[in-house]
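Asks: From the sequence below, what's the structure:
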Amino acid sequence: MFPLVFLTVIALDQLTKHLVRGGMALGESIPAEGFLRLVHIQNTGAAFGILDDARPWLIAVSSIALVIIIWLAISRRIGFLDNIWGRLTLGFIAGGTLGNLIDRAYYGYVTDFLKAGIWPAFNIADASMVIGMTILVFLYLRSEYPRSQ
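Replies: Modelled structure (predicted):
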């Protein structure tokens, strides 16, 4: 499950970003106004534009996080992640992490293109990480792990 989700997230993320970079002008919005829009934005920072222009640091942290996530998926050392939902979760998080890491390393910025209401623009990698982290928290809270400490 992990490799399938991991590779699917990376492929969808990179394909959609490629289509946006090639089909929309920087700053363009379709439609021009509204709750849900396609936009073309280059984010040189992290989530919500924080840590703007901290590319080397963001690449290093993302790389370390990716190694840890893959190790967790392979080692199966954390009980509440050693099931199909845990592997799905780690696939979402690792795929999203690598999707944005590719952009940062190759382009120097992350391409964001989905805009919903007041939220800052995001992409498939961002959405994948949020979905993965949400499932991770749910799995953790439902496990015996927090009660055994």
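Asks: alpha carbons only for contacts and neighbour counts from here, please
Replies: Will do.
Asks: can you map out the strands along this structure?
Replies: Under the criterion DSSP state E, the chain carries strands at the ranges 29-30, 36-43, 110-116.
Asks: Report how many residues lie close to residue 3.
Replies: Neighbour count of residue 3, defined by other CA atoms under 10 Å: 17.
Asks: to compare against the first, here's another:
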Amino acid sequence: MLYFSILFISICDQLIKVIISKNLYITQSIPVINNFFHLTYIHNRGAGFGILAGYKNLFIFLSIIIIVLLLIYRNNCIKNNFFDLAIGIIIGGALGNLVDRIRLGYVIDYLDFRIWPVFNLADTAIVTGTFLFIIYYWGVEKNNE
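Replies: Next up is the predicted model:
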């Protein structure tokens, strides 16, 4: 489950980014649901919300460290499919954005809900995986009481 989710998320993320970059020009926005959801192609040179733009090497280093630490942590824990899915989704998302930073020097973002900064599948995976991870630990803690 772990390696499947890592590969699935990172490959889907990269494929979507290739499709976006080949079919839209930078800053182009196409309404999917007018004034609610658009596909907007941007280059994010920072972290979430574009903060710390220009610190590409720091983000590469931190991404690698986080991926390695999550894998070490996972190998030292009691594993089940839910736990592996959570960790795999986080790592897959981190890997998707890491590939962009190494290959392009920026992250391709494209999901634009008009009330939030533009983001991508990898960002969504990191947040979703983190929520699953928290849910897992709430359940483990309850079972240990």
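Asks: deepest of the strands of the first structure, which one?
Replies: Between those, strand 110-116 has the highest mean count of neighbours, a mean of 22, where neighbours are mean count of other CA atoms under 10 Å.
Asks: which residues does the equivalent of residue 3 of the first structure over in the second structure contact?
Replies: By TM-score structural alignment, residue 3 of the first structure lines up with residue 3 in the second structure. With contacts taken as CA atoms under 8 Å, 6 or more residues apart in numbering, residue 3 of the second structure has the following neighbours: residue 88.
Asks: now swap in residue 10 of the second structure and tell me
Replies: Contacts here follow CA under 8 Å, 6+ apart; on that basis residue 10 of the second structure touches 92, 93, 95, 96, 122.
Asks: Tell me which residues touch the fourth one, please.
Replies: Right, the one you point to is residue 96 of the second structure. For residue 96 of the second structure, the contact set (CA under 8 Å, 6+ apart) comprises 9, 10, 11, 13, 14, 122.
Asks: can you tell me which residues contact residue 109 of the second structure?
Replies: Residues near residue 109 of the second structure by CA under 8 Å, 6+ apart: 17, 40, 41, 42, 43, 44, 118, 119, 120.
Asks: switch to 10 Å and redo it
Replies: The neighbours of residue 109 of the second structure, taking CA atoms under 10 Å, 6 or more residues apart in numbering as the test, are 17, 20-21, 39-44, 97, 117-123.
Asks: Likewise for residue 4 of the first structure?
Replies: Applying CA under 10 Å, 6+ apart to residue 4 of the first structure gives the contacts 87, 88, 91, 92, 95.
Asks: unless I'm mixing things up, the first one is touching residue 71, no?
Replies: Put plainly, it is residue 87 of the first structure. No. In this structure, residue 87 of the first structure is not within contact of residue 71 by CA atoms under 10 Å, at 11.6 Å.
Asks: higher neighbour count, these two?
Replies: The residue with more neighbours, out of residue 87 of the first structure and residue 71 and counting by other CA under 10 Å, is residue 87; that gives 25 against 12.
Asks: now for the more buried one: what does it line up with in the second structure?
Replies: For residue 87 of the first structure, the equivalent position in the second structure is taken to be residue 84, counting by TM-score structural alignment.
Asks: Identify the residue spatially nearest to its match, adjacent ones excluded.
Replies: Across the structure, with CA to CA, 6 or more residues apart in numbering as the measure, the residue nearest residue 84 of the second structure apart from its sequence neighbours is residue 2 (4.7 Å).
Asks: Understood, closing this out.
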